[in-house]
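> Test case, fold it:
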Amino acid sequence: MNHIGIVSNNLNNIQRTARMLQKKVKNSSFFVHHPRQLQQNNLNRYDLLITSSTYIDDVLQQTDHSTKIAVCISEAAENQVERLLQINLDGYLTPNMKKQELIHAINMMLQGGVYVHPVFSTTLLQSYRTYVEIKIERPLHLLTKKEWVVLEHIANGSNNQVIAKKMGISSSTVKNHISSIFKKFGVNNRTDAVLKAVKNNWIII
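You can find the predicted model right below:
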């Protein structure tokens, strides 16, 4: 049995949607939570969590890497699409998805796939083109592969818990990577580490 949580402040509409999904998605139970209830619930008990861009950071902070997470991006949050795509979530949904689209997306995510609604394809393509057109030159052996990934997440504004979630490692391991980056860069804080990397064209933000 799959347990699926939906975090939303629009409880009436979402509860109706949850009841519909309960009938259509096999072997799955749906639970709706108001954002104020987040800290009162163990979110790690869910196989899949669906929330809006408003609450995605709170959800990420309270879950570990075993929970699949999808974000529903409204038109008002379109300026966040590129940032959200970089988080490497399990699903990118829209509020106006048709019933069959939503059912298909949920089944795909539960089976280990990543669902990206076609409306975000242009942004995804533009981000890819920007990435390949900018030549990143990194000195050999300065940082390990994982340290570069941690640094990129820091540059995108992620805290240690979110980085741990994205990379599937513990928060203490993230701290060790960050300490190593500071030592190798000769800096004392995140801002200086990111500035040094950007100035030397080692990362793009």
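> alpha carbons only for contacts and neighbour counts from here, please
Will do.
> mind checking which helix or strand residue 71 is in?
Secondary structure from DSSP states H and E places residue 71 in strand 68-72.
> can you list the residues that contact that strand?
The contact list for strand 68-72 (C-alpha atoms under 8 Å, 6 or more residues apart in numbering) reads 47-53, 56, 89-95, 109-110.
> repeat that for 6 Å
47-52, 89-94 (C-alpha atoms under 6 Å, 6 or more residues apart in numbering).
> Tell me the most packed of the residues you listed, by neighbour count.
In terms of neighbour count, residue 49 stands highest of these at 27 neighbours, by other C-alpha atoms under 10 Å.
> need the contacts of strand 68-72 in JSON lines with distance to residue 35 and secondary structure, can you?
Output for those, formatted as JSON lines (distance: C-alpha to C-alpha, whole Å; DSSP: H, G, I helix; E, B strand; the rest coil):
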{"residue": "47", "distance to residue 35": "18", "secondary structure": "coil"}
{"residue": "48", "distance to residue 35": "16", "secondary structure": "strand"}
{"residue": "49", "distance to residue 35": "12", "secondary structure": "strand"}
{"residue": "50", "distance to residue 35": "12", "secondary structure": "strand"}
{"residue": "51", "distance to residue 35": "9", "secondary structure": "strand"}
{"residue": "52", "distance to residue 35": "10", "secondary structure": "strand"}
{"residue": "89", "distance to residue 35": "19", "secondary structure": "coil"}
{"residue": "90", "distance to residue 35": "20", "secondary structure": "coil"}
{"residue": "91", "distance to residue 35": "19", "secondary structure": "strand"}
{"residue": "92", "distance to residue 35": "19", "secondary structure": "strand"}
{"residue": "93", "distance to residue 35": "18", "secondary structure": "strand"}
{"residue": "94", "distance to residue 35": "19", "secondary structure": "coil"}
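> What residues sit buried inside the strand holding residue 71?
By 16 or more other C-alpha atoms under 10 Å, the buried positions in strand 68-72 come out as 68-72.
> Which members of those residues are the farthest-apart pair?
Largest separation among these by C-alpha to C-alpha: 68 and 72, giving 13.6 Å.
> Neighbours of the spatially closest residue to residue 2 that is not a sequence neighbour, how many?
Counting by C-alpha to C-alpha, 6 or more residues apart in numbering, residue 2 lies nearest to residue 28, which is 4.4 Å off, once chain neighbours are set aside. Neighbours of residue 28 under the rule other C-alpha under 10 Å: 16.
> another one to check against the first:
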Amino acid sequence: MSGSRLLLADDHPLIREGLALAARVAMPELTIDSVGSIAEAEAAIARHKGYRLALLDLMLPDARGFSGFLRLQHALGEVPIVIVSAKQQPELIEAARALGAAGYLSKAQPLDETLGSLRSVLAGKTVFPPVNARVQADVGDARARIADLSGAQLRVLMALADGRLNKQIAGDLGVTEATIKAHLTAIFRKLGVNNRTQAILAIQPLLAEQADEAQ
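Reported below is the predicted structural model:
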């Protein structure tokens, strides 16, 4: 794993400070870029090259559910992203695993555990807390449904679940509305559904965060 920088995205200064401390102990050779939003993270990625790892809070002001994660995943490419969150619902943990996160850590865990987890990720491992078999089965089915989607199609699908219109999704991804419509046609075909509502229902176990925020 190469790279000389670490991206730390969290909108709470004290949490950022604590995570930065852990990161400096685990990875003293890395330069840490701390940001408070997805937009700031994207700007940092555009300015700098050579990220080795990203630590991401799901609950940033300009993100909903896993939308921020998918935006950073798109911007960072193969750079591993570890979610660090106060939310520990099993559905969220398994959804993060399904979407390709390198780990899911609790903000409440002791510093030494965080250090151990970060070192494991740097060694090429994934780090997730255990979840029950029912949740694994539910999310596993949703994961199987999205397995054939391309990265662009997955980003379109998650933006769709976030309630965004074709024009908005096109603007976010820097493509035309016609391209979004083509992606949607392919998404519906691959998921075996006929419309947006059915597509969202097909991946419902991956949308636990959105459902929580709507309540």
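> So after superposing, what's the score?
Once superposed, the chains reach a TM-score of 0.61 (TM-score structural alignment, normalised by the length of the first structure), with 175 aligned residues with a C-alpha RMSD of 4.4 Å.
> Let me know the closest of the buried residues of strand 68-72 of the first structure to residue 157 of the first structure.
Nearest member of those to residue 157 of the first structure, counting by C-alpha to C-alpha, is residue 71, at 17.8 Å.
> Please report how far the spatially most distant residue from the centre of the second structure lies from residue 202 of the second structure.
Going by C-alpha atoms, centre = their mean, the residue of the second structure most distant from its centre is residue 194, 26.7 Å out. Separation of residue 194 of the second structure from residue 202 of the second structure (C-alpha to C-alpha, to the nearest Å): 11 Å.
> just residue 111 of the second structure next, same as before
38 Å.
> More neighbours: the two, which one.
With neighbours defined as other C-alpha under 10 Å, residue 111 of the second structure and residue 202 compare such that residue 202 has more, 18 against 14.
> Just give me the residue closest to the centre of the second structure.
Mean-position check on the second structure, C-alpha atoms, centre = their mean. Result residue 69 at 2.5 Å.
> can you give me the angle the strand or helix carrying it makes with strand 81-85?
Here residue 69 of the second structure sits within helix 67-76, counting by DSSP H and E. With axes from the mean of the first three to the mean of the last three C-alpha atoms, to 10 degrees applied, the angle from helix 67-76 of the second structure to strand 81-85 works out at 160 degrees.
> Next, the buried residues of helix 67-76 of the second structure.
67-74, 76.
> Also stretch 79-98 of the second structure?
Buried, per 16+ other C-alpha under 10 Å, within stretch 79-98 of the second structure: 79-85, 87, 90-98.
> try stretch 107-121 of the first structure
For stretch 107-121 of the first structure, by 16+ other C-alpha under 10 Å, it's 109-110, 114-117, 120.
> follow-up on the earlier one: if we only consider the buried residues of helix 67-76 of the second structure, which is nearest to residue 158 of the second structure?
Closest to residue 158 of the second structure, out of all of the buried residues of helix 67-76 of the second structure and judged by C-alpha to C-alpha, is residue 67, at 6.6 Å.
> In the first structure, what residue corresponds to that closest one?
Per TM-score structural alignment, the equivalent position to residue 67 of the second structure in the first structure is residue 57.
> Residues touching the helix holding residue 69 of the second structure, excluding its own?
Against helix 67-76 of the second structure from outside (C-alpha under 6 Å, 6+ apart): no residues.
> just the strands in the second structure please.
5-9, 31-35, 51-56, 81-85, 103-106 (DSSP state E).
> can you list those strands in JSON lines and add distance to residue 138 of the second structure?
Below are the strands of the second structure laid out as JSON lines (distance: least, C-alpha to C-alpha, whole Å):
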{"stretch": "strand 5-9", "distance to residue 138 of the second structure": "29"}
{"stretch": "strand 31-35", "distance to residue 138 of the second structure": "34"}
{"stretch": "strand 51-56", "distance to residue 138 of the second structure": "25"}
{"stretch": "strand 81-85", "distance to residue 138 of the second structure": "21"}
{"stretch": "strand 103-106", "distance to residue 138 of the second structure": "18"}
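> who wins for proximity to residue 140 of the second structure among these?
The nearest among the strands of the second structure, by C-alpha to C-alpha, is strand 103-106 at 16.8 Å.
> corresponding residues in the first structure for the closest one?
With TM-score structural alignment as the criterion, strand 103-106 of the second structure aligns to 91-94.
> what about that stretch, distance to the chain center?
11 Å (C-alpha atoms, centre = their mean, to the nearest Å).
> repeat for stretch 19-38 of the first structure
With C-alpha atoms, centre = their mean as the basis, stretch 19-38 of the first structure stands 20 Å off its chain's centre.
> Do me a favour and get the end-to-end distance for it?
21 Å.
> Average separation of the strand holding residue 71 of the first structure from the aligned part of the second structure, please.
For strand 68-72 of the first structure, the mean deviation from the second structure after alignment is 1.0 Å (mean C-alpha distance after the TM-score superposition for the first structure).
> can you tell me what part of the second structure that strand aligns to?
Against the second structure, strand 68-72 of the first structure falls on residues 80-84 (TM-score structural alignment).
> need the buried residues of strand 68-72 of the first structure in JSON lines with distance to residue 158 of the first structure, can you?
Output for the buried residues of strand 68-72 of the first structure, formatted as JSON lines (distance: C-alpha to C-alpha, whole Å):
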{"residue": "68", "distance to residue 158 of the first structure": "18"}
{"residue": "69", "distance to residue 158 of the first structure": "16"}
{"residue": "70", "distance to residue 158 of the first structure": "17"}
{"residue": "71", "distance to residue 158 of the first structure": "16"}
{"residue": "72", "distance to residue 158 of the first structure": "19"}
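> how much space between the nearest residue to residue 186 of the second structure once chain neighbours are set aside and residue 70 of the second structure?
Nearest residue to residue 186 of the second structure, sequence neighbours excluded (C-alpha to C-alpha, 6+ apart): residue 153, at 7.9 Å. As judged by C-alpha to C-alpha, residue 153 of the second structure and residue 70 of the second structure stand 11 Å apart.
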